[in-house]
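Novice: sequence and predicted model, in that order:
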Amino acid sequence: MAIEKKEIIIREIQQWKQSRLLPGEYCDFLLALYSQGEGIDEHIKPSLNLKLVFLLFSNILLLPLTYLVINFTEFPDRLQMFLAFIFLLLSIACYRVFSKIKAVKIPVAKLVILGILLIITMDMVEMLTKTPWITAIAILLQLAGWSIAGYKQKDKYLFGAGMIGTIMVIYYVII
């Protein structure tokens, strides 16, 4: 095969790998096949840059910020819920950004979203019922849902968070 044709094919395979049209292993195999095992000089960019680190840190800070706004401010209840939902939307936006990037393997954004949802659920149930048992049941149901979703999706972080939270709520209710 002519050298020019091989170079064109190799560039196409690299574009497939970059745009994820084929799994990385297949592209690596095809690159090794067409380069005859010589390897390809790929310009590897650092996948976790300063903007992503800042975005990840900001996303993690949304969870305690939500807790602080709901529990330690004198804002009216509607304003607290509005701010909590704004934080939830920001966290969902961060999750969408992180889901497109392979550099962030740990599902931090997903756990932050679920944590904010748990805080919102706790506050809304407390506002509506003012009964600690109903609040505990709502929390327990949500954490059990995390465990079930983590088990079905084979997400060990979500499953572990759900199990640990469920055990803690049961311990809190018993004692």
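Specialist: Received the coordinates, thanks.
Novice: CA only for contacts and neighbour counts going forward, please
Specialist: Will do.
Novice: next one: stretch 118-129 to chain centre, how far?
Specialist: Relative to its chain's centre, stretch 118-129 lies at 23 Å (CA atoms, centre = their mean, to the nearest Å).
Novice: name the surrounding residues that touch that stretch.
Specialist: Residues from elsewhere that reach stretch 118-129 (CA atoms under 8 Å, 6 or more residues apart in numbering): 66, 67, 70, 81, 84, 132, 134, 135, 138, 139, 142.
Novice: hold the first one in mind and look at this next one:
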Amino acid sequence: MDDKRKKIILKEITFWKQNKMLPEHYCNYLIALYTEGEEQLQEKMIKRKKHLNMEIFFSFLFLSMIGISIVITYITDVSFGMQTLFLSFFFFLLIISFFIFRKNKKNLLLIFITGAFLFLLYSVQINDTYFSSNKKSLYILILVNCVTWLLGGLWRRQLFFIIAGTIAVGTLIIFMFIW
């Protein structure tokens, strides 16, 4: 059968499938029959490419949020209120991303890692502003942050946070007693 006739038949079968004129499994069988199995491979490749593009976009977005937060917090001379505004905006973006990822059943680990890093930056920023860079208060705030990582990792069963929280708490306790 020539390609022009196959395309017309496939277009009709796709129309039947979309409008539920035939059961879906019949349409899938006919599509596989006329395309000789190649149609499903192309659909999977297109879906995989869209998924990869979305993952790259969100990875870049979250990494840029971390980079911008570091620049705003430590490199530029921005007031505490403005820094808090930026970090709050980034947390708002993370919350929106969380709901989008959960709705699409995507992996939420990247959102949690970005949120934990922003929370760490915010803890250090609070120490610098309210406690005049006191070492003991910084240790306590970071310890609370690391314990939050550990508890969050246990609660969500995220091995990354369990390991990072455990190592960070152990290291922090050692530094607290040495210095």
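Specialist: Done, it's in. All figures in this text were calculated on a predicted structure; none of them were measured in a lab.
Novice: once they're superposed, tell me the TM-score.
Specialist: TM-score for the superposed chains, counting by TM-score structural alignment, normalised by the length of the first structure: 0.68, backed by 146 aligned residues with a CA RMSD of 3.2 Å.
Novice: can you spell out which helices and strands pack onto the longest helix seen in the second structure?
Specialist: In the second structure, taking DSSP state H as the definition, the longest helix is helix 38-70. Applying 3 or more CA pairs under 8 Å, 6 or more residues apart in numbering; DSSP states H and E, we find helix 38-70 of the second structure packed against helix 24-35, helix 80-103, helix 109-130.
Novice: give the contact list for whatever residue of the second structure lines up with residue 88 of the first structure.
Specialist: Aligned by TM-score structural alignment, residue 88 of the first structure pairs with residue 91 of the second structure. The neighbourhood of residue 91 of the second structure, defined by CA under 8 Å, 6+ apart, consists of 115, 118.
Novice: and residue 91 of the second structure, how far from residue 101 of the second structure?
Specialist: Between residue 91 of the second structure and residue 101 of the second structure the distance is 15 Å, computed by CA to CA, to the nearest Å.
Novice: if we can go back for a sec, deepest-packed of the helices and strands packed on helix 38-70 of the second structure, please.
Specialist: Mean neighbour count (mean count of other CA atoms under 10 Å) peaks for helix 109-130 among these, with a mean of 17.
Novice: if we can go back for a sec, so which of the helices and strands packed on helix 38-70 of the second structure gets nearest residue 43 of the second structure?
Specialist: helix 24-35 (11.9 Å; CA to CA).
Novice: just checking, what packs against that closest one?
Specialist: Against helix 24-35 of the second structure (3+ CA pairs under 8 Å, 6+ apart) you get helix 3-18, helix 38-70.
Novice: between these, which gets nearest to residue 106 of the second structure?
Specialist: That would be helix 38-70 among those, by CA to CA, at 9.2 Å.
Novice: how many neighbours does the aligned residue in the first structure for residue 55 of the second structure have?
Specialist: With TM-score structural alignment as the criterion, residue 55 of the second structure lines up with residue 52 in the first structure. Applying other CA atoms under 10 Å, we find 17 residues neighbouring residue 52 of the first structure.
Novice: quick check: the gap between residue 52 of the first structure and residue 75 of the first structure.
Specialist: 32 Å.
Novice: same check on residue 68 of the first structure?
Specialist: 11 Å.
Novice: ok, now residue 65 of the first structure?
Specialist: 14 Å.
Novice: ditto for residue 144 of the first structure
Specialist: Separation of residue 144 of the first structure from residue 75 of the first structure (CA to CA): 31 Å.
Novice: neighbour-wise, which of the two wins?
Specialist: Per other CA under 10 Å, whichever of residue 144 of the first structure and residue 75 has more neighbours is residue 144, with 19 against 12.
Novice: identify the residue of the second structure aligned to the more buried one.
Specialist: With TM-score structural alignment as the criterion, residue 144 of the first structure pairs with residue 147.
Novice: how many neighbouring residues does the nearest residue to that match once chain neighbours are set aside have?
Specialist: Counting by CA to CA, 6 or more residues apart in numbering, residue 147 of the second structure lies nearest to residue 165, which is 6.2 Å off, once chain neighbours are set aside. Neighbourhood size, residue 165 of the second structure [other CA under 10 Å]: 23.
Novice: so residue 165 of the second structure makes contact with residue 143?
Specialist: No: counting by CA atoms under 8 Å, residue 165 of the second structure does not reach residue 143; the two are 9.2 Å apart.
Novice: how much space separates the aligned partner of residue 97 of the first structure in the second structure from residue 166 of the second structure?
Specialist: By TM-score structural alignment, residue 97 of the first structure lines up with residue 100 in the second structure. Distance of residue 100 of the second structure to residue 166 of the second structure, computed by CA to CA: 30 Å.
Novice: done for today, thanks.
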